[in-house]
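In: Sequence first, predicted model second:
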Amino acid sequence: MAKISAPAALILASFLFIFCYASTTVSSQPSNSSDPFLKCLSSSIPSQLVLTPSSPSFTPLLRFSIRNPKFFASTTVRPLYIVTPTNASHVQSAVLCGRQAGMRIRVRSGGHDYEGLSYRAERPQPFAILDLSNLRSVRVDAPSATAWVDSGAQLGELYYAIGKASVQLGFPAGLCPTVGVGGHFSGGGFGMLLRKYGLAVDNVIDAVLVDAKGRLLNRTTMGSDVFWAIRGGGGESFGVVVSWQVRLVPVPPKVTVFNVAVSASQGAVDVVTRWQQVAPALPEDLFIRVVVQQQTASFQSLFLGTCDALLPLGTCDALLPVMRCRFRELGLKMNRTQCQEMTWIQSVPYFYPGTGSDGTTVEYILNRTTSLSTYAKMTSDYVRKAIRRDAWESIFATWLARLDAGIMILDPYGAAISNVSEHETPFPHRAGVLYNIQYVNVWFDGGGGGAAQFKWIREFYAFMEPYVSSSPREAYFNYRDLDLGENVVVGNVSSYEAGKVWGEKYFRDNYRRLAAAKDEIDPDDYFRNEQSIPPLGLGNNK
């Protein structure tokens, strides 16, 4: 593909107009062509790109990107309109008309937001969704090892385009192919390459942003503080990022993967206890995560094939000696048949839950649909000091043995992710972190189900308090959890002080700098939701 130039044409695009409302499902406002939003919209965006509740496509599109069906309940606050822009000028129009009409928008890329705040609200208020699913272009420039990717693209589409361009290029982002690029990058974004190449946002080199004034800005024109803020400071706080330029990373022609399950009766407690110290200290080319469920720990690994081995790069024969030397507790349970060699792009469906080594083709990661049958509750922790063996015994014997038990996912840090200062980007969980924990519990009964699963995850979270980070107890923004706190609006602006309750858990000391960047780009707090960054304004820190 031809080399991609900076989006100068976008930066010079003229400002247009548009905006959006919202309502609850209990009390929807009727669509009305005399509505200021619709009148403004009609002069700037084709009518087929604006959906009202009376549109046949409204409910299917709303449901399409809802990844957690508990947020489609009859009591949740839904949008009045859905706007589906096809270019940056439509996004500008949405913002300008929103300001003109005194209405707000919520921006959705992939819909995986764990609290659904990109398409619903906790309390009754008028809003509309700016759905970016039509903005999904991926433009790879293999010779320069860079790409431009629109926020509405999904990770699977980004990975697929990279894999088609070169088998020796990759990108360090998340495992799930249906996650939207915009939201994922906005929170940091990590996956199986994090110990080699860090976060997704560590590899963002430019972006196109529509701010609250409807201006189209790039890295230079938005300023260094705002460019810093959008790379991990949370979605829907500083504007609408239309597209991102990323640096691609080298991967070998073949990588090695394995997924080895160890049950409690086979010594899972001992292996997990040892993993805490080994995994963050392994060579950066070897990543081993753990999924703990039903008293079984599954060790999932991506090996880029260098380490200290003298055998050909990326082979299982190179990996096994490393495992037996560096991680004996697991290495002795492995054999040659348990690992596979493949290209990096083939490893994406291998690790995605439900596909594994079942013969799934790479094209699977282009699938944009997900099941609406699984309800879920998630939260997160960071571990800076290895958890004692007796605590792991209790976790396996008590918490994971319950009928309502969920899952623990442990992702090791160290190496590249820790070599970056915690102030280099808003994502602060760097040096000193051993691993991240994601707690997940799911259920299938939408008619009043979920109480036991919520209870398990909240009680288990309380149990874990002595063993995880403290002052603050850290959390990962992309595993957003409203149990950690919500914004309080004072005088039509979110309170900076009230936001500390959740903000310092996600961002530590970077929270204040994020609020200062918010002051710079959106002092009136136009872009906001229940966990958006408040502005650091005089009279607003109460």
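Out: Done, it's in.

In: rest of the way, CA atoms for contacts and neighbours
Out: Fine.

In: For Gly156, which residues are in contact?
Out: Listed by CA atoms under 8 Å, 6 or more residues apart in numbering, the contact set of Gly156 reads Cys176, Pro177, Thr178, Val179, Ile365, Leu366, Asn367.

In: For the residue nearest the centre of the chain, which non-adjacent residue is spatially closest?
Out: Taking CA atoms, centre = their mean as the criterion, His184 is the residue nearest the geometric centre of the chain, at 3.3 Å. The shortest distance from His184 to any residue that is not its chain neighbour, by CA to CA, 6 or more residues apart in numbering, is 6.8 Å, and that residue is Asn478.

In: Included below, for side-by-side comparison, is a second structure:
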Amino acid sequence: MGSSNYNIILIFLCFSNLLRFIASSASGDDHNINYNEGGDFVECLTVQLESSNSATDDLIYTPNNSSSYASLLIAQNLRPGSTSPYDKPLIIFTPFYDYQIQSAIYCSKKLRIQIRVRSGGHDYEGLSHTSRDNPFVVVDMRNLRQISIDAEQKTAWVQVGATLGQLYHTLAQKSGTLAFTAGVCPTVGIGGHLSGGGYGMMSRRHSISADHIIDARIMNVDGQMLDRRSMGEDLFWAIRGGGGTSFGIVIAFKVNLITVPETVTVFNVTKTYEQNATQLVHRWQYIADKVDDNLLMRVFLRSVRSLTTGKRTVIASFTTLYLGGVEDLMPIMKEKFPELGLVEKDCTEMSWIQSVLYFAYIPNQPLDVLLNRTTPFTVYFKGKSDFATEPIPVDGLIGIFRFLREEDENMAEIQLSPYGGALNSFSESETPFPHRTGNIFMIDYGLSWDSPGKEEAEKHLNWMRRIYGYMAAYVSKSPRAAYFNYRDLDLGVNDYSSGNTIGSYDEAKVWGMKYFKNNFERLVRVKTKVDPSNFFRNEQSIPPFPLPPLYSS
């Protein structure tokens, strides 16, 4: 696989976060049911839809109509090493309207078959289209993708089946300066990205996506549609960074839009190990979170084969967006980071929407490319995340570079994404997303391969876990934090295999504190209030208290 193709894959996977809403039975042992290969669910759903005068054509897909079913099931990143008998859903349901989702919830309760909901195309751990323990159906939200923009009020209603690319494309049709702060991968689904956080190239100036949510429409466990006023501030707080997974099925978000300059500047300067990359990355750590808020400079570390020597080397790519012109950018770089040696010819001025294409590695393409829901590549993928609260010393960076040389060429990538700026303007408890002050940068470890087989998967997964263990000395502690949108089941899972549908609070706290820190406790209280029977659940969903305490908001 060529390095350019690999970089495209990793960029599209880096912010993955598919909408991961899961509904399951309120009580009972799912292992003992007779689900008749999904036939019972199809029959129940058909009856419910016909009673509401809904035709079932183009709504229900089963393995029997294999071509359509298989095409809908394709995921951007394949799940490595899975041995679950429930890797595929019994059916895939593609509703167009809210009331059709109500029918799916009704049948899920009646037949005690879980629902898993997907809205985009990325999912680090496959929680939207696989299950470890139970048969399930997928509610695919792709048909619920309407976007309504109020340019005068600078707001938008966005249904969760839309992708980031569709939102960016729609904004570009309205205005050259109206934008939204979110990730760089156009094929990521709106639902999971916003409800889990939503870091992007403008986060130092405009923070994360979840901080711009001002209203939402969510279907609760009773099939009722709620907005911010009717759901209450506790639930509204929970779905802005705590994921929609645990609390209901989010249908749409209303967001505040932002205004960007007519001209922005981008550059991508790459240095090899032999060109002092180690010292440059070390220096970058001292300025990345402290420079002008309009400047966000990420670093991508990879091992490649040198075009000049033919030998393996490690490269550091300083990939940057500046919300302004090159004349304003150059003095900042010369003062704050002269070691990089940036010159004006390294920079390109463009519109914000052109920068979206640039960072998605599809420059000079027509804007309609942003409407594509899938990438041309599917790979096996494993990701992890960390937060650095102090600079990694040079010898620590040398160790990272050594690990990168171990893996197959162009297969592993480590991203360093700077914090500071607007991210510091919110307290850790403002939303469930707690990663605010005190962090210099976020680390995303990404590893992909294209050969199937358990032995191949174990080789790569072992590398990922070894480097994660090595990094423990250099990242946040008590807890060692992680980003919820970069799901990682190695951190812990909820075990429902025994038929205990409530799950274990103690099990969930292990991974929950890493994603949410002290906000985990409040998320559990919200869950206990809105879904005490744990109808909406998955391997990493917020559990209710087994014996609900007296709730206080």
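Out: Great, that's in hand. Since the structure is predicted, the reported quantities are computational estimates derived from the model, not experimental observations.

In: picking that back up, out of the contacts of Gly156 of structure 1, flag the one nearest to Gln168 of structure 1.
Out: Sorting the contacts of Gly156 of structure 1 by distance to Gln168 of structure 1 puts Ile365 at the head of the list, at 18.4 Å, by CA to CA.

In: Map the closest one onto structure 2.
Out: Matched by TM-score structural alignment, Ile365 of structure 1 corresponds to Leu370 in structure 2.

In: quick one, what contacts its match?
Out: Contacts here follow CA under 8 Å, 6+ apart; on that basis Leu370 of structure 2 touches Gly165, Gln166, Tyr168, His169, Pro186, Thr187.

In: Could you look up the SS state of the first one?
Out: When the structure is split into helix, strand and coil by DSSP: H, G, I helix; E, B strand; the rest coil, Gly165 of structure 2 lands in helix.

In: Just give the nearest non-adjacent residue to it, would you?
Out: Using CA to CA, 6+ apart and skipping the chain neighbours, the partner closest in space to Gly165 of structure 2 is Pro186 (3.9 Å).

In: Quick one: map that neighbour onto structure 1.
Out: In structure 1, the residue paired with Pro186 of structure 2 is Pro177, using TM-score structural alignment.

In: and that match, how many neighbours does it have?
Out: For Pro177 of structure 1, the count of nearby residues is 24 (other CA atoms under 10 Å).

In: Quick check: it vs Pro69 of structure 1, distance?
Out: Relative to Pro69 of structure 1, Pro177 of structure 1 is positioned 19 Å away (CA to CA, to the nearest Å).

In: the helices in the stretch 401-550 of structure 2, which residues?
Out: All helices of the stretch 401-550 of structure 2, identified by DSSP state H, counting those that start in this stretch, fall at 454-470, 505-516, 519-530.

In: before we move on, the earlier item: report all helices and strands that the one helix or strand the residue nearest to the centre of structure 1 maps to contacts.
Out: Secondary structure assigned from DSSP states H and E places His184 of structure 1 in helix 181-187. Helix 181-187 of structure 1 is packed against strand 146-150, strand 240-247, with contacts defined by 3 or more CA pairs under 8 Å, 6 or more residues apart in numbering; DSSP states H and E.

In: Give me the mean distance between the shortest one and structure 2.
Out: Once the two structures are superposed, the average separation between strand 146-150 of structure 1 and the matching residues of structure 2 is 0.5 Å (mean CA distance after the TM-score superposition for structure 1).

In: Please tabulate the helices of the stretch 401-550 of structure 2 in JSON lines, including the columns distance to Thr155 of structure 2 and mean neighbour count.
Out: JSON lines is the format used below for the helices of the stretch 401-550 of structure 2 (distance: least, CA to CA, whole Å; neighbours: other CA atoms under 10 Å):
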{"stretch": "helix 454-470", "distance to Thr155 of structure 2": "40", "mean neighbour count": "15"}
{"stretch": "helix 505-516", "distance to Thr155 of structure 2": "28", "mean neighbour count": "21"}
{"stretch": "helix 519-530", "distance to Thr155 of structure 2": "27", "mean neighbour count": "22"}
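
In: Nearest to Phe536 of structure 2, out of these?
Out: Nearest of the helices of the stretch 401-550 of structure 2 to Phe536 of structure 2, taken as CA to CA: helix 519-530 at 9.5 Å.

In: Quickly note the distance from whatever residue of structure 2 lines up with Pro250 of structure 1 to Thr155 of structure 2.
Out: Aligning on TM-score structural alignment places Pro250 of structure 1 opposite Thr259 in structure 2. Separation of Thr259 of structure 2 from Thr155 of structure 2 (CA to CA) stands at 11 Å.

In: which of the two has more neighbours?
Out: Using other CA under 10 Å, the more surrounded residue of Thr259 of structure 2 and Thr155 is Thr155, with 20 against 13.

In: Map that one across to structure 1 for me.
Out: By TM-score structural alignment, Thr155 of structure 2 lines up with Thr146 in structure 1.

In: quick one: its match and Val246 touch, right?
Out: Yes - using CA atoms under 8 Å, Thr146 of structure 1 is in contact with Val246, at 5.6 Å.

In: Thank you, goodbye.
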